[in-house]
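# Model the following, please.
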Amino acid sequence: MSPIEAIASWLEAQGADLQIEIAGLATFFIFADNNVLTFGDSDVLTLGRPELLHSLQRWLNEPDLASCTAAERALTFRVSFEHFAESRFTDAGWKRTEELVRKTLEEAKRDQKFAAAHKAQNMLKSLSDRKKYWYEAGKSWKELAATYLTVDALAKWADSEAQGA
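Now for the predicted structure:
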């Protein structure tokens, strides 16, 4: 299995909501430079959008990629995803998330932004479930990264593909 196929398989194994959230985190760097996707004002309550997941899946599953391109994409995904997702794998990160959502809730109530307040309240309610799903995803991600996505593993795979072609 190629490194990019391993990532696509790992992503597919996550729950639908988590896949969308992962796509929202990972695609920020992947697509921002290419103007494939646009990002407006930062909205801490936005967890991701289905179109980000579809774009990410197309990017991961593009057919007939050269091995160097596939290895580059795997490494790009790893760096982009880990940059944003690392806080999802730690208690300290979740504490910051909870504080941010509570602050957003207070501001929304104060400014009478009822939709934002409702969204923040729902996020607070679902925080413990999201935390649990992210911890599980973090464990499986770390296993994947340690086997398929190390620099050595990517180089060996690219070399074996080049020799086989």
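# For the rest of this, base every contact and every neighbour count on C-alpha atoms.
Will do.
# Tell me which helix or strand the spatially most central residue of the chain sits in.
Closest to where the C-alpha atoms of the chain average out (C-alpha atoms, centre = their mean) is Ile22, at 2.7 Å. Take DSSP states H and E as the rule and Ile22 turns out to sit in helix 16-32.
# And the next helix or strand past that helix?
helix 50-60.
# before we move on, back to that, give the other helices and strands that the helix holding Ile22 contacts.
helix 50-60, helix 67-85 (3 or more C-alpha pairs under 8 Å, 6 or more residues apart in numbering; DSSP states H and E).
# Redo those helices as JSON lines? Include distance to Lys125.
As requested, the helices and strands packed on helix 16-32 are exported to JSON lines (distance: least, C-alpha to C-alpha, whole Å):
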{"stretch": "helix 50-60", "distance to Lys125": "22"}
{"stretch": "helix 67-85", "distance to Lys125": "20"}
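# Mind checking these for the one nearest to Glu98?
Taking C-alpha to C-alpha, helix 67-85 is the member of the helices and strands packed on helix 16-32 nearest to Glu98, at 15.2 Å.
# okay if I get the helices and strands packed on helix 16-32 as TSV plus mean neighbour count and distance to Thr97?
Output for those, formatted as TSV (neighbours: other C-alpha atoms under 10 Å; distance: least, C-alpha to C-alpha, whole Å):
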stretch	mean neighbour count	distance to Thr97
helix 50-60	17	21
helix 67-85	18	12
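# this one next, for a side-by-side:
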Amino acid sequence: MSPLKAITSWLETLDLDMQLEVAGFAAFLMFERDDVLTLGGSEQLEALHQWLNEPGLPSYVAADRALSFRICFGCFVDDRMTDAGCKRTEELVCKILKEAKRGGKFAASRKAQRMLALLPARKESWERVVRSWNELTATCLTNEAVRSWSAASKRIGLKVIPSSGVPIVPLRSPHRGTG
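Below you'll find the model as predicted:
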């Protein structure tokens, strides 16, 4: 399985809220196009899926993307799971709640109150996400695993078909069967 397919498969195991949060972070850090940053959550998720599943990528580009995602998302996870990161999130939600109450924005106030009440459960969800992410990075996304996949793909001139993650052999390859 290609590293990008491994990331896509992992992402799809997450509930939709987590997928949207991961996509929002990825859009913020990884995409250079300004228009991606103005998209809503579902559009950011679609942009991330397109980036991970772009057809016909050379193996070195797929490997670079997998490693870029691993590094960027790893930084996000490291910050998210620290006590300071959790505290910042709580402080931000409290600030939003205070401003919403002060401004008479009842819908925003209710949403912030709900977010505040759900923070402990959200932290537990993130702990599960981090465990599954760490399992993925320790197996499919190590430097060695990505390098080996890329080298094997280059040796036989393969390109990734994102829907299956299976490489295909070009028509003029000496590795095609003779029937």
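# Can you pull the TM-score for these?
Overlay of the two chains. TM-score (TM-score structural alignment, normalised by the length of the first structure): 0.85; 157 aligned residues with a C-alpha RMSD of 1.9 Å.
# sorry, back to before: next, the buried residues of the helix holding Ile22 of the first structure.
Neighbour counts over helix 16-32 of the first structure (16 or more other C-alpha atoms under 10 Å) mark 18-31 as buried.
# can you count the residues close to Glu54 of the second structure?
Close neighbours of Glu54 of the second structure, defined as other C-alpha atoms under 10 Å, add up to 15.
# Looking at the first structure, name the residue matched to it.
Aligned by TM-score structural alignment, Glu54 of the second structure pairs with Glu62 of the first structure.
# where does that match land in three-state SS?
Per DSSP: H, G, I helix; E, B strand; the rest coil, the secondary structure class of Glu62 of the first structure is coil.
# so what's Thr139 of the second structure up against?
Ala145 (C-alpha atoms under 8 Å, 6 or more residues apart in numbering).
# Could you check how far it is from Lys111 of the second structure?
Relative to Lys111 of the second structure, Thr139 of the second structure is positioned 38 Å away (C-alpha to C-alpha, to the nearest Å).
# Next: Leu92 of the second structure.
The spacing between Leu92 of the second structure and Lys111 of the second structure, counted by C-alpha to C-alpha, is 13 Å.
# How about Ile71 of the second structure?
Applying C-alpha to C-alpha to Ile71 of the second structure and Lys111 of the second structure gives a distance of 32 Å.
# Cys150 of the first structure maps to what in the second structure?
Slight slip there: residue 150 of the first structure is Thr, not Cys. Aligned by TM-score structural alignment, Thr150 of the first structure pairs with Thr142 of the second structure.
# count of residues packed around the closest residue to Pro58 of the second structure other than its chain neighbours?
Excluding the flanking residues, the one nearest Pro58 of the second structure by C-alpha to C-alpha, 6 or more residues apart in numbering is Lys159, at 5.7 Å. Using other C-alpha under 10 Å, Lys159 of the second structure has 23 neighbouring residues.
# What of Ala115 of the first structure?
11.
# Map it onto the second structure.
The alignment partner of Ala115 of the first structure in the second structure, by TM-score structural alignment, is Ala107.
# longest helix anywhere in the second structure?
helix 106-139 (DSSP state H).
# what's the average per-residue distance for it once overlaid on the first structure?
Helix 106-139 of the second structure differs from its equivalent in the first structure by a mean of 1.3 Å after superposition (mean C-alpha distance after the TM-score superposition for the first structure).
# Tell me the buried residues in whichever helix or strand comes after that helix?
Under the assignment DSSP H and E, the closest C-terminal helix or strand after helix 106-139 of the second structure is helix 143-155. For helix 143-155 of the second structure, a neighbour-count test (16+ other C-alpha under 10 Å) marks 145-147, 149-150, 153 as buried.
# Distance to Ala121 of the second structure added to the residues you listed, as JSON lines?
JSON lines is the format used below for these (distance: C-alpha to C-alpha, whole Å):
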{"residue": "Ala145", "distance to Ala121 of the second structure": "34"}
{"residue": "Val146", "distance to Ala121 of the second structure": "34"}
{"residue": "Arg147", "distance to Ala121 of the second structure": "37"}
{"residue": "Trp149", "distance to Ala121 of the second structure": "37"}
{"residue": "Ser150", "distance to Ala121 of the second structure": "39"}
{"residue": "Ser153", "distance to Ala121 of the second structure": "42"}
